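Novice: task: produce atomic coordinates for the following.
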Amino acid sequence: MKIHPNCPTPMLILFLFFQLLAITISCQNIASYNSSQLISEGNGEYDFFYLVQQWQVSLCNLRPCQKPAIPTFSINGFRPSSHGISSCKIGTSFDSSKMLDLKNELDREWPSLEVEENEEMWKKEWESHGICSQPLLTQHSFFETALKLKQNFDLFTILANRGIFPFGEVYDLENISNAIRDATGHTPQVECQSYKNIPLLSNIFLCFQYNRNAIHIVDCPLIRRCNFQAILFPYSQFGPS
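Specialist: Modelled structure (predicted):
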């Protein structure tokens, strides 16, 4: 068959086809990446927020506390994260005067057990992690959002509804994770820390994305934060670490 000189050759057609395919795939990937981002402005781009809730009793078994531990979950952190990494250095300095209407609730739900002044810990949390969320969240809305999410996702009640209570019992790690997943529709991360070779339930991580001015719970990355199959859910302190 004679090929007309002005017609593209089969090899050229094949080459152009693959070029077009590569461009299409690239555009699809870019669109998918942009739509999945939680924060695309400020100091960096982040996939989600971690809301970290700590079991106070475990914390004070593991290290010295300046205040008595209460058998409850309290906020340990609210952190923009990209694949588990979050660190920002530039942003608005912490201003306690912007928090006056939240202070009572923050004292109750986000206390510092290791230092006397709660504001010292809030300042550190904002300047280490909170500023990463600017300009999406102001300082006030950053702390207010964390408080609302903790209220909406009451871990104590979620676990109690599945018969998991802090009575010093040992529970299967998977059962704890499944109880939270069944209640929220999404997979958490459950962390344990060892006290004299006894693994204690220490922190529970929930993950959230911020889309269209609303924040939604999502599956957390599959990061293992406990290397034990069963962990203790303590009710009270049983001595210094």
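Novice: going forward, measure contacts and count neighbours with C-alpha atoms only.
Specialist: Noted.
Novice: return the distance of stretch 60-70 from the chain's centre.
Specialist: Relative to the chain's own centre, stretch 60-70 is displaced by 23 Å; criterion: C-alpha atoms, centre = their mean, to the nearest Å.
Novice: in it, which residues are buried?
Specialist: Burial within stretch 60-70, assessed by neighbour count using 16 or more other C-alpha atoms under 10 Å, is assigned to Cys60, Asn61, Leu62, Cys65, Ala69.
Novice: going by distance to Met121, which of those residues wins?
Specialist: Met121 lies nearest to Cys65 out of those, by C-alpha to C-alpha, at 13.4 Å.
Novice: host element of the nearest residue to that closest one once chain neighbours are set aside?
Specialist: Among residues not flanking Cys65 along the chain, Glu114 sits closest, at 4.5 Å (C-alpha to C-alpha, 6 or more residues apart in numbering). Assessed by DSSP states H and E, Glu114 sits outside every helix and strand.
Novice: so Glu114 sits against Leu62, correct?
Specialist: No. Using C-alpha atoms under 8 Å, Glu114 is not in contact with Leu62; the gap is 11.2 Å.
Novice: for the residue nearest to Cys65, give its distance to Leu232.
Specialist: 22 Å (C-alpha to C-alpha, to the nearest Å).
Novice: and these two? which has more neighbours close in?
Specialist: The neighbour comparison of Glu114 against Leu232 (other C-alpha atoms under 10 Å) goes to Leu232, with 22 against 16.
Novice: over to that one. Which of the three states is it?
Specialist: Assigned by DSSP: H, G, I helix; E, B strand; the rest coil, the conformation of Leu232 is strand.
Novice: please give me the structure for this one as well, since I'd like to look at both together:
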Amino acid sequence: MGAMSWSILKLLMLQGLFISPPLPQKENESNEFDFFYLVLQWPGAYCDTKRACCYPTSGKPDADFGIHGLWPNYNDGSWPSNCDPDSEFDKSQISDLVDSLKKKWPTLACPSNDGFKFWEYEWGKHGTCSESVLNQHDYFENSLKLRDRVNLLQVLTNSGIKPDDGFYDLEEITNAIKDAIGFTPGIECNKDPERNNQLHQIYICVDTSGTELIECPILPRRRCPSQLQFAKF
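Specialist: Okay, the predicted model is just below:
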């Protein structure tokens, strides 16, 4: 190799040290997240839409907030999902929780079912991303405990906010929850067939241990208007 060619090669090698391609981003990993969203859903709003709503095979759920899920999230608003396809949902691991899950984490999807499809989906998409801190039993048990601790319906009714098809101020709903639990919730709404904005889901943030409520690093981006209907169920 001539002196000129060797010089050019060395120059290219040197440039490679400074103009290297960026490292690929890591795939979603079960031990890398910043907080959880505990997402609680009002069944009256879920069912009062154009989409179908079916009660579980155990019957109509109580008129109370049910769990939608416990979702690992990142501080930038993104989230991991489906982190471990090999971690299959095993209903035998939650056999002692089934009665509570049917009552407090009910499915409203059609066709009617016993709830296991819903719980399996939530475990696969969200629960597997928290396996470094919560095994399958703990994931569902902690969700139930957090839901009971928050007790949203009692919080709201104590402030005169009732599921009576009435309209309430978004700020009033937010402050009632914040005053009760000490942290600001995220509020998500939907529209009924008459295009009324309804109180649908409430997001409450939980630390990475899945046990303690915290102030949300970031709230859901979806906005609700200043007045929301609290639908009957």
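Novice: what does the residue nearest to Cys65 of structure 1 align to in structure 2?
Specialist: Aligned counterpart of Glu114 of structure 1 in structure 2: Ala109 (TM-score structural alignment).
Novice: how far away is that match from Ser81 of structure 2?
Specialist: Using C-alpha to C-alpha, Ala109 of structure 2 is found at 21 Å from Ser81 of structure 2.
Novice: now Pro185 of structure 2
Specialist: Distance, Pro185 of structure 2 to Ser81 of structure 2, by C-alpha to C-alpha: 22 Å.
Novice: same check on Leu17 of structure 2?
Specialist: Computed as C-alpha to C-alpha, the Leu17 of structure 2 to Ser81 of structure 2 distance reads 35 Å.
Novice: now swap in Cys129 of structure 2 and tell me
Specialist: Computed as C-alpha to C-alpha, the Cys129 of structure 2 to Ser81 of structure 2 distance reads 6 Å.
Novice: likewise for Cys47 of structure 2?
Specialist: 26 Å.
Novice: now swap in Gln136 of structure 2 and tell me
Specialist: As judged by C-alpha to C-alpha, Gln136 of structure 2 and Ser81 of structure 2 stand 15 Å apart.
Novice: cool, Leu101 of structure 2 as well?
Specialist: According to C-alpha to C-alpha, Leu101 of structure 2 and Ser81 of structure 2 sit 22 Å apart.
Novice: over to Leu97 of structure 2?
Specialist: 24 Å.
Novice: neighbour-wise, which of these two wins?
Specialist: Neighbour count, other C-alpha under 10 Å: between Leu97 of structure 2 and Ser81, Ser81 has more, with 21 against 15.
Novice: how about that one, what's its match in structure 1?
Specialist: Using TM-score structural alignment, the equivalent of Ser81 of structure 2 in structure 1 is Ser87.
Novice: one more: Gln93 of structure 2?
Specialist: Aligned partner of Gln93 of structure 2 by TM-score structural alignment: Lys98.
Novice: and Ala45 of structure 2, by the same measure?
Specialist: Under the alignment (TM-score structural alignment), Ala45 of structure 2 maps onto Ser58 of structure 1.
Novice: any idea how far its match lies from Arg224 of structure 1?
Specialist: Ser58 of structure 1 is 19 Å from Arg224 of structure 1, by C-alpha to C-alpha.
Novice: again with Glu174 of structure 1
Specialist: Taking C-alpha to C-alpha, one finds Glu174 of structure 1 at 11 Å from Arg224 of structure 1.
Novice: shared neighbours, the two?
Specialist: Counting by C-alpha atoms under 8 Å, 6 or more residues apart in numbering, Glu174 of structure 1 and Arg224 have no shared contacts at all.
Novice: confirm that Ser194 of structure 1 sits in a strand.
Specialist: Yes. Counting by three-state DSSP, Ser194 of structure 1 is located in a strand.
Novice: alignment lookup: it to structure 2.
Specialist: Using TM-score structural alignment, Ser194 of structure 1 lines up with Lys191 in structure 2.
Novice: quick check, that match in contact with Gln198.
Specialist: Yes. Here Lys191 of structure 2 reaches Gln198: they are 5.9 Å apart, a contact under C-alpha under 8 Å.
Novice: any idea which residue sits dead centre in structure 1?
Specialist: Per C-alpha atoms, centre = their mean, the C-alpha nearest to the average position across structure 1 is that of Tyr50, at 1.1 Å.
Novice: can you tell me the helix or strand for it?
Specialist: strand 48-55.
Novice: top strand in structure 1 by residue count?
Specialist: Scanning structure 1 for the longest strand, with DSSP state E as the assignment, gives strand 198-211.
Novice: next helix or strand past it?
Specialist: Note on strand 198-211 of structure 1: by DSSP H and E, the next helix or strand toward the C-terminus is strand 214-218.
Novice: quick one: buried residues of that next one?
Specialist: Across strand 214-218 of structure 1, burial judged by 16+ other C-alpha under 10 Å covers Ile217, Val218.
Novice: give the other helices and strands that it contacts.
Specialist: Where contact means 3 or more C-alpha pairs under 8 Å, 6 or more residues apart in numbering; DSSP states H and E, strand 214-218 of structure 1 is packed against strand 198-211.
Novice: quick one, the strand it packs on and strand 214-218 angle?
Specialist: 140 degrees (axes from the mean of the first three to the mean of the last three C-alpha atoms, to 10 degrees).
Novice: one step back: neighbour count: Lys191 and Gln198 of structure 2, which is higher?
Specialist: Neighbours per residue, other C-alpha under 10 Å: of Lys191 of structure 2 and Gln198, the larger number sits with Gln198, 28 against 18.
Novice: right, I'll leave it there.
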